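A.B. asks: Build me a model from this:
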Amino acid sequence: MTATIGILALQGDVREHARALEHAGARAVPVRRTAELEAVDGLVIPGGESTTIDKLLRAFELFEPLQQRLREGLPTYGSCAGMILLADRVLGGAEGQQTLGGLDVTVRRNAFGRQVDSFETDLAFEGIEDSVEDPLHAVFIRAPWVEEVGPEVTALARVENGPAAGRIVAVRQGPLLATSFHPEVTGDSRVHRLFVQIVRDSR
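C.D. replies: Next comes the predicted model:
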């Protein structure tokens, strides 16, 4: 049976994530209301501006229902701002900024710099078997990185070159997956295929 995966459709690359999920064999649907959230097997929180998404979650009365579903084990993938929203702790956040939490990590917001400091690099990614021979091409746009991980968190990818070498840019904790980068913009659906498998395994 095909997994139905929602995409939080308040801001960010909703169509691009939908295309990648469908290419990975899932049914993708937008989520803006509690009833839509309750009907999905998994959720993607796309990039955008984490403080804005936080405010929109409250305006749409989705913050607490989503937080509850996360506590119940809803498989969720957050890219860029989505990683920040899933993190238990944020460095460099705006005053009053809150997160949904669930990932036992400390994330540094805008760690790589401003929009003009956006960059691309290739990554080996644990859990994607061919990523050593055929690295993932990762696009970073005002991206966070992970400063610390808790004992239940697995670091899946690190920057290999440049001043940020060694920084963690992908993590997993149980049914939660997060990346600093935007795999939805490259045409490579391997991260989305991994998440679809996480959703299937959790059903």
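A.B. asks: going forward, measure contacts between C-alpha atoms and count neighbours the same way
C.D. replies: Noted.
A.B. asks: now the residue nearest the centre of the chain, what's its secondary structure?
C.D. replies: Centroid-nearest residue in the chain: G78, 1.5 Å away (criterion: C-alpha atoms, centre = their mean). Here G78 is strand, with the state taken from DSSP: H, G, I helix; E, B strand; the rest coil.
A.B. asks: List the residues that contact it.
C.D. replies: Residues near G78 by C-alpha atoms under 8 Å, 6 or more residues apart in numbering: 44-47, 84-86, 177-179.
A.B. asks: Just among those, which is most surrounded?
C.D. replies: Counting by other C-alpha atoms under 10 Å, I84 has the largest number of neighbours within the contacts of G78, with 37 neighbours.
A.B. asks: what does the helix or strand where that residue lies contact?
C.D. replies: Using DSSP states H and E, I84 sits in helix 81-86. Helix 81-86 is touched from outside by 44-50, 54, 77-78, 90, 98-103, 107, 109, 143-144, 178-180, with contacts defined as C-alpha under 8 Å, 6+ apart.
A.B. asks: Please generate a structure for the following sequence too, so the two can be compared:
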Amino acid sequence: MMGTPVIGVLALQGDVREHLTALAAAGAAARPVRRPEELDELDGLVLPGGESTTMSKLATLFGMLEPLRERIGSGLPVYGTCAGMIMLADKILDPRSGQGTFGGIDMIVRRNAFGRQNESFEAAVEIPEIDGGPVEGVFIRAPWVESVGARVQVLAEHGGHIVAVRQGRVLATSFHPELTGDHRVHRYFADMVRDAQ
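C.D. replies: Got it, this is the predicted structure:
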């Protein structure tokens, strides 16, 4: 259907169902993705939160690591939340042994920067690119961005740290908007995908 982008959610690990729900509410045709051949059917892709080391290992195991690197490099719109942000970083400050990323954003991220699981929190995050006031950010063992390259647009900060960025067709947030019922960030991404069609 014209104007309805097909957006996949990488369904190897993490909060897949919540992203599918948020994307559908944002006007996209959402579907889980597990195999490289499914990438050819997509207009965009979401990398969910979860555990970035596990996600890296599963992406390798399922044969998704290299195909995703190639698709992101060739312009597939992608949005990563939390662990998905880590997977989109060109460099991780403190990677686990053997941990790889898909890359796509010229940034250095710090894993679990906001603390352990029991230090998780919610906070209002001001994103000027998104209308309607602050979005509610759910930070769960969240990373932050240590530094960005010249082509990266910083969309939001919290506590003096970068928590949302965009480079061309690639978007990333430290937090989980899919857990709040507020679908404006997913709508913003769906619009990015439409613009790329």
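A.B. asks: if we can go back for a sec, how close does the very next helix or strand once past the helix holding I84 of the first structure sit to the second structure?
C.D. replies: Note on helix 81-86 of the first structure: by DSSP H and E, the next helix or strand toward the C-terminus is strand 87-91. By mean C-alpha distance after the TM-score superposition for the first structure, the fitted strand 87-91 of the first structure averages 0.6 Å away from its aligned residues in the second structure.
A.B. asks: Identify the residue range in the second structure corresponding to strand 87-91 of the first structure.
C.D. replies: Aligned by TM-score structural alignment, strand 87-91 of the first structure falls on residues 89-93 of the second structure.
A.B. asks: and that stretch, how far out from the chain's middle?
C.D. replies: Mean-position distance between stretch 89-93 of the second structure and its chain equals 14 Å (C-alpha atoms, centre = their mean, to the nearest Å).
A.B. asks: who touches it?
C.D. replies: With C-alpha under 8 Å, 6+ apart as the test, stretch 89-93 of the second structure has contacts from 86, 101-111.
A.B. asks: Tell me where the first structure has strands.
C.D. replies: 4-8, 27-31, 42-45, 76-79, 87-91, 103-108, 119-123, 136-140, 145-149, 154-158, 168-173, 176-179 (DSSP state E).
A.B. asks: Tabulate the ones you listed (TSV), appending distance to R69 of the first structure.
C.D. replies: Shown next, in TSV, are the strands of the first structure (distance: least, C-alpha to C-alpha, whole Å):
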stretch	distance to R69 of the first structure
strand 4-8	13
strand 27-31	13
strand 42-45	10
strand 76-79	10
strand 87-91	15
strand 103-108	14
strand 119-123	31
strand 136-140	28
strand 145-149	22
strand 154-158	22
strand 168-173	15
strand 176-179	12
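A.B. asks: Select, out of those, the one closest to S202 of the first structure.
C.D. replies: Closest approach to S202 of the first structure among the strands of the first structure (C-alpha to C-alpha): strand 42-45, 9.3 Å.
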